[in-house]
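Student: Structure of the sequence below:
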Amino acid sequence: MSPFSIKPLEDGPAIRRALSELLIETVASGGSVSFMHPLAPDDAEAFWRDSLAAAARGERVVLGAFDGDSLIGTVTLLLKLPPNQPHRAEIAKMMTRVSHRNRGAATALLRAAEQLAIAHGRTLLVLDTAVDDGAAPLYEKQGFRLSGIIPDYALKPHGGLTGTMIYWKKISGAAAA
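Tutor: Predicted coordinates for the structure are as follows:
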């Protein structure tokens, strides 16, 4: 049992602020989550405003991990995919506060996202992570299988290129119609 509570997040100023702080910290510490350092607070907040609006439309689920009242991690389950992919979902934006890494929050988030994918009738999860300082060991420990590596896929937050590792996992659940 995880010491962290995991729940879907809804838009609101306090949640956007906490998510923005987490995103800025992740990028500053080298996390390859689509942004460059330094990340402006307004840009981080705009990202989360859009992401939470997509969640309100049912296109994704943004999960938060809490240690007491403090948001210490997040992951997004992308559900709105092309019409020929109703059976899959994508894991994105896995982040944990530096102070809470290696304490089980990311594992709890990943397991909750998988259960939500099953509840949405998905049978396949996909994700990618950076070769340099990515979360490959976490994903492999949770049963994800490496498909391959694309070299020089993206810029690292502080500059320089990194490859990306593409992972997949078959999960239980009925295929969506």
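
Student: going forward, measure contacts between C-alpha atoms and count neighbours the same way
Tutor: Fine.

Student: And the residue nearest to Glu25 when sequence neighbours are not counted, how close does it get to Ile6?
Tutor: Nearest residue to Glu25 in three dimensions, chain neighbours excluded: Arg97, at 7.3 Å (C-alpha to C-alpha, 6 or more residues apart in numbering). Counting by C-alpha to C-alpha, to the nearest Å, the separation of Arg97 from Ile6 is 15 Å.

Student: please give me the structure for this one as well, since I'd like to look at both together:
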Amino acid sequence: MQVEQTENLSPFLADLTDILVASVAAGASIGFVPPLARQVAEDYWLSVQEAVKDGRTILLLATENGKAYGSVQLVPCSKGNAHHRAEVHKLMVGPRSRRHGIGRRLMAALEHTAWENGRTLLILDTRRSDVADGLYGRMGYTRFGIVPAFTIDTDGTSHDTCFFYKHLTPAK
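Tutor: As a prediction, this is how the structure comes out:
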């Protein structure tokens, strides 16, 4: 399995669409609610493709033998006083591929990419008690707040969201 930055989603569009639909169906809190239509998922990835082309987003994929198994996005802040900062968006690993270290490898590559791009502070959020909640803590991210009822499911159930940050330091 390799993790690589990509500017062309076309070869992976079907895989990424599958991952997004399956992740939402499995309960991932990544901005969508189930059931997620394939066309909505594909349209989302096409919008990510535009953000990558415009330089607003850096996309990293975990791939093997021409197939994508996971992704994460680095979104650099464009504010004049925040060129040292970036947000981590939508860490996704297909449900069948979880628990094999793919998320950790994606995040490690994202941190390396952020550092190479002069970004030394990363910010992210995740639903409280979600699978990723534990991963971020194990990777050295600091939880700095919890917002109650930050997201709401289609049935009206609300969920708390945790916010994390990490200051990156040079590799030793």
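
Student: So Arg97 and Ile6 of the first structure - more neighbours on which side?
Tutor: Each of Arg97 of the first structure and Ile6 has its neighbours counted (other C-alpha atoms under 10 Å); Ile6 has more, 21 against 18.

Student: Quick one: residues contacting whatever residue of the second structure lines up with the more buried one.
Tutor: When the second structure is aligned by TM-score structural alignment, Ile6 of the first structure is paired with Val3. When contacts are counted by C-alpha atoms under 8 Å, 6 or more residues apart in numbering, Val3 of the second structure touches Leu60, Leu61, Ala62, Thr63, Arg105, Leu106, Ala109.

Student: again with Arg88 of the first structure
Tutor: Taking C-alpha under 8 Å, 6+ apart, we find Arg88 of the first structure in contact with Leu79, Leu81, Ala117, Arg122, Thr123, Leu124, Leu125, Val126.

Student: I figured the last one hits Trp168, correct?
Tutor: Same thing as Val126 of the first structure. Yes - Val126 of the first structure is within contact range of Trp168, at 4.3 Å (criterion: C-alpha atoms under 8 Å).

Student: shared neighbours, the two?
Tutor: Residues touching both Val126 of the first structure and Trp168 by C-alpha under 8 Å, 6+ apart: none at all.

Student: Endpoints of stretch 79-89 of the second structure, how far apart?
Tutor: Stretch 79-89 of the second structure end-to-end distance (C-alpha to C-alpha) = 18 Å.

Student: Which residue range of the first structure does that stretch align onto?
Tutor: By TM-score structural alignment, stretch 79-89 of the second structure lines up with residues 82-92 in the first structure.

Student: can you check stretch 48-62 of the second structure too?
Tutor: Per TM-score structural alignment, the counterpart of stretch 48-62 of the second structure in the first structure is residues 51-65.

Student: got the end-to-end distance for the matching stretch?
Tutor: Taking C-alpha to C-alpha, the first and last residues of stretch 51-65 of the first structure lie 17 Å apart.

Student: Please apply the same query to stretch 119-138 of the first structure.
Tutor: Counting by C-alpha to C-alpha, you get 23 Å between the two ends of stretch 119-138 of the first structure.

Student: thinking again about what came up before, kindly confirm my reading that the match of Ile6 of the first structure is in a strand.
Tutor: Yes - applying DSSP: H, G, I helix; E, B strand; the rest coil, one finds Val3 of the second structure inside a strand.

Student: List buried residues within the contacts of Arg88 of the first structure.
Tutor: Buried members of those, scored by 16 or more other C-alpha atoms under 10 Å, are Leu79, Ala117, Arg122, Thr123, Leu124, Leu125, Val126.

Student: which residue ranges form the strands in the first structure?
Tutor: Ranges of strands within the first structure are 5-8, 60-67, 70-78, 88-96, 124-130, 145-155, 161-170, based on DSSP state E.

Student: Determine which of those approaches Ala28 of the first structure most closely.
Tutor: Of all the strands of the first structure, the one in closest proximity to Ala28 of the first structure, counting by C-alpha to C-alpha, is strand 88-96 (12.2 Å).

Student: what's the average distance of that closest one to the second structure?
Tutor: Averaged over the aligned pairs, strand 88-96 of the first structure sits 0.6 Å from the second structure after superposition, using mean C-alpha distance after the TM-score superposition for the first structure.
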